[in-house]
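**Student:** okay, sequence plus prediction incoming.
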Amino acid sequence: MTQQATPDERRPANDGRKAAARNRAALVAAAREICAEYGLSAPLSAIACRAGVSQGVLYRHFPDRSAVASAVLEENVREIEQAAAAEGVDTARILGVLTWHLTESAAFISIVHADGTDDRPNTPPYMRHLSERVERALLRHVADDHLMAAIPGDLMIAVAMVSGAVTGATREQRERRARAAWRLLGVEIGPLQPFDG
């Protein structure tokens, strides 16, 4: 004879959508950490492991590496757009937010090299799209007569030049080199920090 489970012994309810949302958030957070350190070519298995989920769960949310990268970089771009759209925020502050992302994430650097002047045939379309969004956000604040806005595409070339200088083992080294690169371009930037609204 089979005994029925008492209420305390029953299986927990399936969280369904809540679990899926938690898993996706954990995957994006893990991907941001892993990609910030290793770039967009970081192993997907490392992302799943860091998030505490199986690779099957990762692929359920993100069918390929491009989908993971797009989700990670979307947050960076959205923060720059929010800074550019905020009332009373000047160009120096926005460039500080952008530069903070450059010094924090090897993955983010890749989108500033995917601008309209990028002639590499293997650049994924989502990278070009994200780069265009960053450029549009920045152009809202750069005066038309500014050296970086004189010729279409020059602004993102300047950003790419700065990103090329963002090297070093520590955050302080990367920040110092980024500030020096902007200074050599004759551009003032604000504090290097995320945009907090």
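**Tutor:** Looks like it came in fine. Fair warning: this is a prediction, and the values are worked out from it, not measured in the lab. Numbers count the residues shown, from 1 in each chain.
**Student:** could you use CA atoms for every contact and neighbour count after this?
**Tutor:** OK.
**Student:** which residues sit against stretch 164-172?
**Tutor:** Contact with stretch 164-172 is made by 102-104, 173-175, 177-178, 181, as judged by Cα atoms under 8 Å, 6 or more residues apart in numbering.
**Student:** was I right about residue 40 contacting residue 69?
**Tutor:** Yes. Using Cα atoms under 8 Å, residue 40 is in contact with residue 69, at 6.3 Å.
**Student:** one step back: looking at the contacts of stretch 164-172, which is nearest residue 158?
**Tutor:** Nearest to residue 158 among the contacts of stretch 164-172: residue 181, at 9.3 Å, using Cα to Cα.
**Student:** included below, for side-by-side comparison, is a second structure:
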Amino acid sequence: MTQQSSPVERRPANQGPKAAARNRAALVVAAREVFAEHGLGAPLSAIARRAGVGQGVLYRHFPDRTAMASAVLEENVRQVEQAAAEEGATLSAVLGVMTWHLTESAAFIGLLHADGATNLSDISAHAVSLSGRVEHALRVHLPPGDRLAASDDLMLAVAMVSGAVTGPTREQRERRALAAWRLLDVEVGPVRPYEV
């Protein structure tokens, strides 16, 4: 005998594209957090659990670890670019957003250390492109004649700071990042994510 479900027991209606966009955004946030806590080798199942979705949903959006890491990197860069494009943006404000991403995302630190090596994988080639976008977003706000304006000095300073971003907690990583910027005599605005 089959049991009929009562109206109370019915599954919620499929919310279609709305749920898909929410799930994808939750997965990117969860991946950033899990990668920051456990590195890029963290199990993808931990990301799905943190996002509150099943692994099937994760794989529907991100077929592999490379796609997941790329999505996190893309979101980090997009936020830095949005902060740079904001009316009245300053270099210190954009550096505050970028520094937040450094303290939150191990993958973002790797991105900023991407170089033009000849033997690049797909993710490395993508990372070089994204790193160039970060440099452009920062360079737009460098005052004329700034000491970081020389060809490689800006990204060298960023790489030096990102190398200092270590520690088991976000607070420790932020403290070290801000100390590194101070040592370089660079003013950094509030360390925060970019919010619309």
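**Tutor:** That came through, no problem. Quick caveat, the model's predicted, so the values are computed rather than measured.
**Student:** now the TM-score, please.
**Tutor:** Here the TM-score for the pair of chains, by TM-score structural alignment, normalised by the length of the second structure, is 0.84; 195 aligned residues with a Cα RMSD of 2.7 Å.
**Student:** that older thread, from the contacts of stretch 164-172 of the first structure, pick the one nearest residue 126 of the first structure.
**Tutor:** residue 102 (18.3 Å).
**Student:** and the residue nearest to the closest one when sequence neighbours are not counted, how many neighbours?
**Tutor:** The shortest distance from residue 102 of the first structure to any non-neighbouring residue, by Cα to Cα, 6 or more residues apart in numbering, is to residue 109 (5.7 Å). Neighbour count for residue 109 of the first structure, taken as other Cα atoms under 10 Å: 24.
**Student:** what strand or helix carries residue 109 of the first structure?
**Tutor:** Using DSSP states H and E, residue 109 of the first structure sits within helix 106-112.
**Student:** please apply the same query to residue 160 of the second structure.
**Tutor:** Element membership for residue 160 of the second structure, per DSSP H and E: helix 153-164.
**Student:** neighbours of residue 125 of the first structure, just the number please.
**Tutor:** 11.
**Student:** trace it over to the second structure, please.
**Tutor:** Taking TM-score structural alignment, residue 125 of the first structure has residue 125 as its aligned residue in the second structure.
**Student:** okay, buried residues for the helix or strand hosting its match please.
**Tutor:** In this assignment (DSSP H and E), residue 125 of the second structure forms part of helix 122-139. Across helix 122-139 of the second structure, burial judged by 16 or more other Cα atoms under 10 Å covers 124-135, 137-139.
**Student:** could you tell me the angle between that helix and helix 153-164?
**Tutor:** For helix 122-139 of the second structure against helix 153-164, the angle by axes from the mean of the first three to the mean of the last three Cα atoms, to 10 degrees is 120 degrees.
**Student:** what residues does helix 122-139 of the second structure touch?
**Tutor:** Contacts of helix 122-139 of the second structure (Cα under 8 Å, 6+ apart): 66, 70, 73-74, 77, 80-81, 84-85, 91, 94-95, 111-112, 114-116, 149, 154-155.
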